[in-house]
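In: from the sequence below, what's the structure:
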Amino acid sequence: MTRVLVVEDDPQLVRALVITMQARRYGVDAAPDGTTALRLAAARQPDVVILDLGLPDMDGVDVIKALRGWTRVPIMVLSARRASDEKVAALDAGADDYVTKPFSMDELMARLRAAVRRTEESPLTPGTTHVATAEFTIDLLARRVVRAGRDVRLTPTEWHLLEILVTHPGHLVTQQHLLREVWGVTRAGKTNYLRVYMAQLRRKLEADPSHPRYLVTEPGMGYRFEG
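Out: Model (predicted):
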């Protein structure tokens, strides 16, 4: 059973989320604040975290940073904050998705299913289990990236994007294909998400992120991995 940790201080919303997810056979734990959330995350090891940013004891971005110190579990932000800089701050801290309130429950469940899919290992084509460049190496079976002798921490979304690109070396992967594969059809027009995540990957992997050698942009079309 997929287990979800809901971090939200609105009891009515928590009740609605719990009822909806339990009806779809998810296991659900709920935390009303950040401190409880971090304790439950360590104890229950959820498969996905749904997190409000406006918590009574600490900012949700700090919860994301604390979680990213030890886990790659998908984190979906659920917040009334709509400002672009708020979204970017949450994504940069390690969130994998950002849903603004009010929201459609059906859309939220679709994004939850997409988050779960991203954590599942997909079949790999023979010969593409290991990728080596002058800057970093990727072990697709172990889901591990090493740069300068050190492991590179990637969120599940960053990993999924990288995996798609490196298993199609030298080929253009369109924006629409990446959006469908990683975020589902509901995000078909959200190219800003791609830009944010590709920028994060370049900061972590490229020697000069502003002039990428490996994660190449095809303007207006998509991205290509050059090994």
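In: going forward, measure contacts and count neighbours with C-alpha atoms only.
Out: OK.
In: from V182, how far out is the residue most central in space within the chain?
Out: In the chain, the residue lying closest to the centroid (C-alpha atoms, centre = their mean) is D96, at 2.5 Å. In this view, D96 and V182 are 10 Å apart by C-alpha to C-alpha, to the nearest Å.
In: need the residues touching each of those two.
Out: Contact criterion C-alpha atoms under 8 Å, 6 or more residues apart in numbering; residues shared by D96 and V182: T157.
In: quick one, strands of the protein?
Out: For the chain, the strands defined by DSSP state E occupy 3-7, 27-31, 48-51, 75-79, 97-100, 130-132, 136-139, 144-147, 150-151, 173-174, 215-218, 222-225.
In: here is a second sequence; please produce its structure as well for comparison:
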Amino acid sequence: MREKIIIVSDNEGLRIFLVQLLLDRGFDVYSCPVQSQSAVVLIRTHYPDLIILDIPMPSSASSDVCAEIRRISDKPVLFMDHYNDDNMKIFGLNAGGDGFINIPVHNELLITQIKAQIRRYTGAFAVNRRNVLLFPGLEVDLNARTVMIHGHEAVLSAKEFQLLALLAKNPNRVFHTETLYNLIWSETKLGDLRTVMVHIYSLRQKIEKNPHHPLYIHTVRGSGYKFNGKLVQ
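Out: Modelled structure (predicted):
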């Protein structure tokens, strides 16, 4: 199956160049200008494996587009880096990006970066043919929506399971509290960010041997939460 890439950029020449390059390398490619709703429609329609974002940073437009993307997708996002500026890199990462593509584009490096990001997303955790995430002492069955902890089933609510599955599918990736709220509770928009903290607390009570010193779900002070990537074999 061909992997899908979406390119979001107001630079028509850059879009045309990237689309042709990626098509030639065997990807399915879609593109649109920097309008958050256009990007949202493409993502919801095509379910991309990776998104390339070329927008001015830092800016309210970039924040809006990133926020919209992160509400509906946890797939890798690569920013086009025109300036090689550390402050912009920090902004991009905090906005939900996963990496940067330097301008001018080095074709082979770009392809390598894209493949590495997709491979990291899909293969950084152990998944067998039954679509089960396997970690020491923990088994998350994505099809049956069950969780086994040291051989015993942990009874999770629907939202607790969604949280655990999202974090476990992305080891070592830091999810901001707001991002988790938008991804898990986007349909309802009820409650506030404390909802995430309450569910993380409850989830730890059910899967962690010592919830005060968690093995699986770590707090990243000032940012949010991540799944312990050291457990990935």
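In: dump the strands of structure 1 to a markdown table, plus distance to T191 of structure 1 and mean neighbour count.
Out: Below are the strands of structure 1 laid out as a markdown table (distance: least, C-alpha to C-alpha, whole Å; neighbours: other C-alpha atoms under 10 Å):
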| stretch | distance to T191 of structure 1 | mean neighbour count |
| --- | --- | --- |
| strand 3-7 | 27 | 24 |
| strand 27-31 | 31 | 19 |
| strand 48-51 | 23 | 26 |
| strand 75-79 | 18 | 24 |
| strand 97-100 | 13 | 20 |
| strand 130-132 | 27 | 15 |
| strand 136-139 | 25 | 19 |
| strand 144-147 | 25 | 17 |
| strand 150-151 | 28 | 11 |
| strand 173-174 | 11 | 16 |
| strand 215-218 | 13 | 17 |
| strand 222-225 | 10 | 20 |
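In: I'd like those strands laid out as JSON lines, including distance to I19 of structure 1.
Out: Output for the strands of structure 1, formatted as JSON lines (distance: least, C-alpha to C-alpha, whole Å):
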{"stretch": "strand 3-7", "distance to I19 of structure 1": "12"}
{"stretch": "strand 27-31", "distance to I19 of structure 1": "9"}
{"stretch": "strand 48-51", "distance to I19 of structure 1": "15"}
{"stretch": "strand 75-79", "distance to I19 of structure 1": "17"}
{"stretch": "strand 97-100", "distance to I19 of structure 1": "19"}
{"stretch": "strand 130-132", "distance to I19 of structure 1": "43"}
{"stretch": "strand 136-139", "distance to I19 of structure 1": "39"}
{"stretch": "strand 144-147", "distance to I19 of structure 1": "36"}
{"stretch": "strand 150-151", "distance to I19 of structure 1": "39"}
{"stretch": "strand 173-174", "distance to I19 of structure 1": "38"}
{"stretch": "strand 215-218", "distance to I19 of structure 1": "42"}
{"stretch": "strand 222-225", "distance to I19 of structure 1": "39"}
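In: so for V88 of structure 1, which of those strands sits nearest?
Out: Among those, strand 97-100 comes nearest to V88 of structure 1, with 9.5 Å by C-alpha to C-alpha.
In: who's in contact with that closest one?
Out: Strand 97-100 of structure 1 has contacts (C-alpha under 8 Å, 6+ apart) with I75, M76, V77, L78, S79, A80, R81, R82, K87, L91, L108.
In: switch to 10 Å and redo it
Out: If you take C-alpha atoms under 10 Å, 6 or more residues apart in numbering as the criterion, strand 97-100 of structure 1 is touched by 50-52, 74-82, 86-88, 90-91, 107-108, 111-112, 115, 157, 183, 193.
In: what's the top helix by length along structure 2 packed up against?
Out: In terms of residue count, the longest helix belonging to structure 2 (DSSP state H) is helix 107-123. Counting contacts by 3 or more C-alpha pairs under 10 Å, 6 or more residues apart in numbering; DSSP states H and E, helix 107-123 of structure 2 packs against helix 12-24, strand 50-54, strand 77-81, strand 99-102.
In: between those, which one is closest to D141 of structure 2.
Out: Among these, strand 50-54 comes nearest to D141 of structure 2, with 24.4 Å by C-alpha to C-alpha.
In: equivalent range in structure 1 for the closest one?
Out: Matched against structure 1 by TM-score structural alignment, strand 50-54 of structure 2 falls on residues 48-52.
In: chain center to the matching stretch, what's the gap?
Out: Centre-to-centre, stretch 48-52 of structure 1 and its host chain are 11 Å apart (C-alpha atoms, centre = their mean, to the nearest Å).
In: stretch 195-214 of structure 2 now?
Out: So, by C-alpha atoms, centre = their mean, the centroid of stretch 195-214 of structure 2 is 21 Å from its chain's centroid.
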